[in-house]
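Chemist: Sequence and computational prediction follow.
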Amino acid sequence: MNNLLLLFFFLLGLIFGSFFNVAGLRIPLKHPFVNDRSACPQCGHLLSWHELIPFLSYIMQRGKCRHCGKAISFMYPAVELATGLLFAISYVMLGLNAEFLTALLLMAMLMILFVSDIVYMVIPNNILLFFLPLFILMRIVVPLEPWWSSVVGALAGVGLLALIILISQGGMGAGDMKLFGVLGIVLGLKKTLLTFFLATIIGAVVGILLLSFKVIHRKQAVPFGPYIVLAAVIAYFYGDSLADWYVAILNKSG
């Protein structure tokens, strides 16, 4: 493994993570984010270049705006660092090939949606529609085995969530359903179902902890998107290993 390339993709992830923060915050509000300069959300002061260095600026400023002294959300450095790590992990797991590009696109979409759902509890259609044709193209270039798993995965993802929405009468959002449809194309049937299973388990555990520490109350709505994001990352990189492990346990118990 080339350590320089590993460092390069980690740093690239930090930079893109900063962009994903901005995209996730502005796209749901339909605010421009390509040409508009970043500003402190508290005092509105336009940030200079040395206040926009991914992750390092947060550390150097001790998590506070240099101008108004208000705290900067920890989400900014967390997303930047997570994206850097995910880009690096993608390189370690896949190397330099076409599937590596698919992984980077998947990490990009997931991090943007993570920010959007955490802040607004919204999974914007335009983000999904932007990535959908890219994933279809990548699955034509690098098809799953079997190739139709992408089609079945997308249908299963949408169908499963639609059924849950009908049964629970809105217990989950349409955005989650559409997200699973897009994930199904990338992950295929097996990993899409695994993503749903893992997201449910992670969500239940985190929900119990948040209720236990009174961070949320029982009837408070919480976003499910972050759990889907974490579960999709696990399923994408380790889905086959988890499936083999589960089958081995069943064989031993049988």
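Modeler: That came through fine.

Chemist: okay, CA-based contacts and neighbour counts for the rest of this
Modeler: OK.

Chemist: which stretch of helix or strand covers the closest residue to Tyr76 other than its chain neighbours?
Modeler: For Tyr76, ignoring the flanking residues on the chain, the nearest one in space by CA to CA, 6 or more residues apart in numbering is Asn21 at 6.4 Å. For Asn21, the enclosing helix or strand under DSSP states H and E is helix 3-26.

Chemist: For burial, what's the neighbour tally of the residue nearest to Tyr76?
Modeler: Asn21 sits with 22 neighbouring residues when counted by other CA atoms under 10 Å.

Chemist: Tell me which residues touch Asn21, please.
Modeler: Asn21 makes contact with 76, 79-80, 111-112, 115, according to CA atoms under 8 Å, 6 or more residues apart in numbering.

Chemist: Turn those residues into TSV, including neighbour count.
Modeler: Output for the contacts of Asn21, formatted as TSV (neighbours: other CA atoms under 10 Å):
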residue	neighbour count
Tyr76	19
Val79	25
Glu80	26
Met111	25
Ile112	23
Val115	24
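
Chemist: can you list those in a markdown table and add distance to Leu11?
Modeler: As requested, the contacts of Asn21 are exported to a markdown table (distance: CA to CA, whole Å):
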| residue | distance to Leu11 |
| --- | --- |
| Tyr76 | 15 |
| Val79 | 13 |
| Glu80 | 9 |
| Met111 | 16 |
| Ile112 | 18 |
| Val115 | 20 |
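
Chemist: and which of those is nearest Lys178?
Modeler: Of all these, the one with the least separation from Lys178 (CA to CA) is Ile112, at 15.1 Å.

Chemist: Okay, angle between the helix or strand containing that closest one and helix 3-26 too, please.
Modeler: Element membership of Ile112, judged by DSSP H and E, is helix 98-120. Helix 98-120 and helix 3-26 meet at an angle of 40 degrees, taking axes from the mean of the first three to the mean of the last three CA atoms, to 10 degrees as the criterion.

Chemist: In addition, the following structure is provided for comparison:
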Amino acid sequence: MSLGLAIFLGILQGLTEFFPVSSSGHLALFGSWFGVHSEDMTFEILVHLATLAAIMVYFRKDWVQLIKIFLGRERGDFPPHILPYLVFSMVPAGLVGIFLKDHIQWIKNETFWVGACLIVTGVTLLFGLRVKREGVPMEKLDWLLVVAMGLAQACAVLPGISRSGSTIMCALFLGLHKQAAARFSFLMAVPVIGGAGVLTLKDLLEQEGTLSTDMLAAYGAGFMAALFSGFFALAFMMRLLEGRRFFYFGFYCIPLGILAMTL
């Protein structure tokens, strides 16, 4: 992998992880088009860890508050059962990732099905234009919302189904406020992204071979590109949620999906 390509794919990962357009779908498509295949697991791990770091930094106040809740201090604007909510939210996606990993890997290599999933994401986002209500705040988060968002996150294991798009849209349809939906969506992403990295790391350690100096430089550049672009994308998307522009990403996903299905 060249340095320029690593930076490009790192920026692609950082932007698409937080915009509702499916980072796994984009990496699968552009990886196929540019000849970077899913077997390059080192790069996949690094760019996912970079976006994980972006979430941790951007929502640092929420993580501090969660630590205070764990220590039995003030709750802030979180609901009473926020810690069990976060733990449970990762279960559906974790089970899908463990038991259906080979099937998901097969879909990554089939651009037709990645494109079909992108179209599903696009249509779901456009339905959001019909959501009129403001929604309830974070304090009103309940088990129904958590279960539904957990199942939506499990569906987003499929490349082309946006994790942020599916979980946020699910919460909006069930009456949660947009900002609250986004906050919980990205908080619940941390164990899932981290778990996916652990699973991929396990497979990587079973492989033989060493990395050259050029490859290390490319991977480092890709990590930094994903980190900075991810933080920018996350901050920008939280601003988009203040209006209705978030849903317009549907007009991007549908044409891209059609293109992927036809190439």
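Modeler: Looks like it arrived, so ask away. The shown structure was predicted, so the numbers you read here are calculated from the model rather than taken from an experiment.

Chemist: Now the TM-score, please.
Modeler: These two chains, once laid on top of each other, score a TM-score of 0.28 by TM-score structural alignment, normalised by the length of the first structure; 106 aligned residues with a CA RMSD of 5.0 Å.

Chemist: one step back: for Ala204 of the first structure, state which of the contacts of Asn21 of the first structure is nearest.
Modeler: Distances from Ala204 of the first structure to those, taken as CA to CA, are shortest for Val115 (20.3 Å).

Chemist: Which parts of the stretch 51-200 of the first structure are helices?
Modeler: Along the stretch 51-200 of the first structure, the stretches classed as helices by DSSP state H, counting those that start in this stretch are 56-60, 75-94, 98-120, 125-141, 149-168, 174-212.

Chemist: For Ile140 of the first structure, see how far away Ala108 of the first structure is.
Modeler: In this structure, Ala108 of the first structure lies at 20 Å from Ile140 of the first structure, with CA to CA, to the nearest Å as the measure.

Chemist: Quick one: neighbours of the closest residue to Val141 of the first structure other than its chain neighbours, just the number.
Modeler: Setting aside the residues directly before and after it, Val141 of the first structure is nearest to Ala98 in space (CA to CA, 6+ apart), at 7.7 Å. Taking other CA under 10 Å as the neighbour definition, Ala98 of the first structure ends up with a count of 13.

Chemist: State the distance from Ala98 of the first structure to Asn21 of the first structure.
Modeler: Taking CA to CA as the measure, Ala98 of the first structure and Asn21 of the first structure are separated by 26 Å.

Chemist: and if you look at Asp176 of the first structure?
Modeler: Between Asp176 of the first structure and Asn21 of the first structure the distance, using CA to CA, works out to 20 Å.

Chemist: quick one: which of the contacts of Asn21 of the first structure is nearest Ala88 of the first structure?
Modeler: Minimum distance to Ala88 of the first structure across the contacts of Asn21 of the first structure is 12.4 Å, recorded for Glu80 (CA to CA).

Chemist: List the residues that contact the closest residue to the closest one other than its chain neighbours.
Modeler: Excluding its sequence neighbours, the residue lying closest to Glu80 of the first structure (CA to CA, 6+ apart) is Gly17, at 4.0 Å. Applying CA under 8 Å, 6+ apart, we find Gly17 of the first structure in contact with 54, 79-84, 111.

Chemist: out of those residues, who's nearest Gly13 of the first structure?
Modeler: Of all these, Gly84 has the smallest distance to Gly13 of the first structure: 3.7 Å, by CA to CA.

Chemist: who are the neighbours in contact with that closest one?
Modeler: 9-15, 17.

Chemist: again, but for Leu49 of the second structure
Modeler: Taking CA under 8 Å, 6+ apart as the contact definition, Leu49 of the second structure lies against 193-194, 197, 223.

Chemist: my guess is Tyr76 of the first structure contacts Phe20, does it?
Modeler: No. In this structure Tyr76 of the first structure lies outside contact range of Phe20 using CA atoms under 8 Å: 9.5 Å.

Chemist: Met238 of the second structure touches Gln179, doesn't it?
Modeler: Yes. Taking CA under 8 Å as the contact criterion, Met238 of the second structure and Gln179 are neighbours in contact, 7.2 Å apart.

Chemist: burial of Leu205 of the second structure, as a residue count?
Modeler: Using other CA under 10 Å, the number of residues around Leu205 of the second structure comes to 10.

Chemist: Trp106 of the second structure now?
Modeler: So Trp106 of the second structure, with other CA under 10 Å, has 11 neighbours.

Chemist: So for the strand or helix carrying Leu216 of the second structure, what gets flagged as buried?
Modeler: For Leu216 of the second structure, the element it lies in under DSSP H and E is helix 213-240. Under the neighbour-count criterion of 16 or more other CA atoms under 10 Å, helix 213-240 of the second structure has 215, 218-234, 237-238 buried.

Chemist: Could you do stretch 182-199 of the first structure as well?
Modeler: When neighbours are counted by 16+ other CA under 10 Å, the buried residues of stretch 182-199 of the first structure are found to be 182-196, 198-199.

Chemist: for Tyr58 of the second structure, what are its contacts?
Modeler: With contact set as CA under 8 Å, 6+ apart, Tyr58 of the second structure has these partners: 231, 234-235.

Chemist: Pick the one among those closest to His103 of the second structure.
Modeler: Distances from the contacts of Tyr58 of the second structure to His103 of the second structure were compared by CA to CA; the smallest belongs to Leu234, at 29.6 Å.

Chemist: My read is that the closest one contacts Leu52, right?
Modeler: No. With contacts counted by CA under 8 Å, Leu234 of the second structure stays clear of Leu52, the gap being 11.3 Å.

Chemist: quick one, which of Ala108 and Ile140 of the first structure is more surrounded?
Modeler: The residue with the greater number of neighbours, taking Ala108 of the first structure and Ile140 and applying other CA under 10 Å, is Ala108; the counts read 21 against 12.
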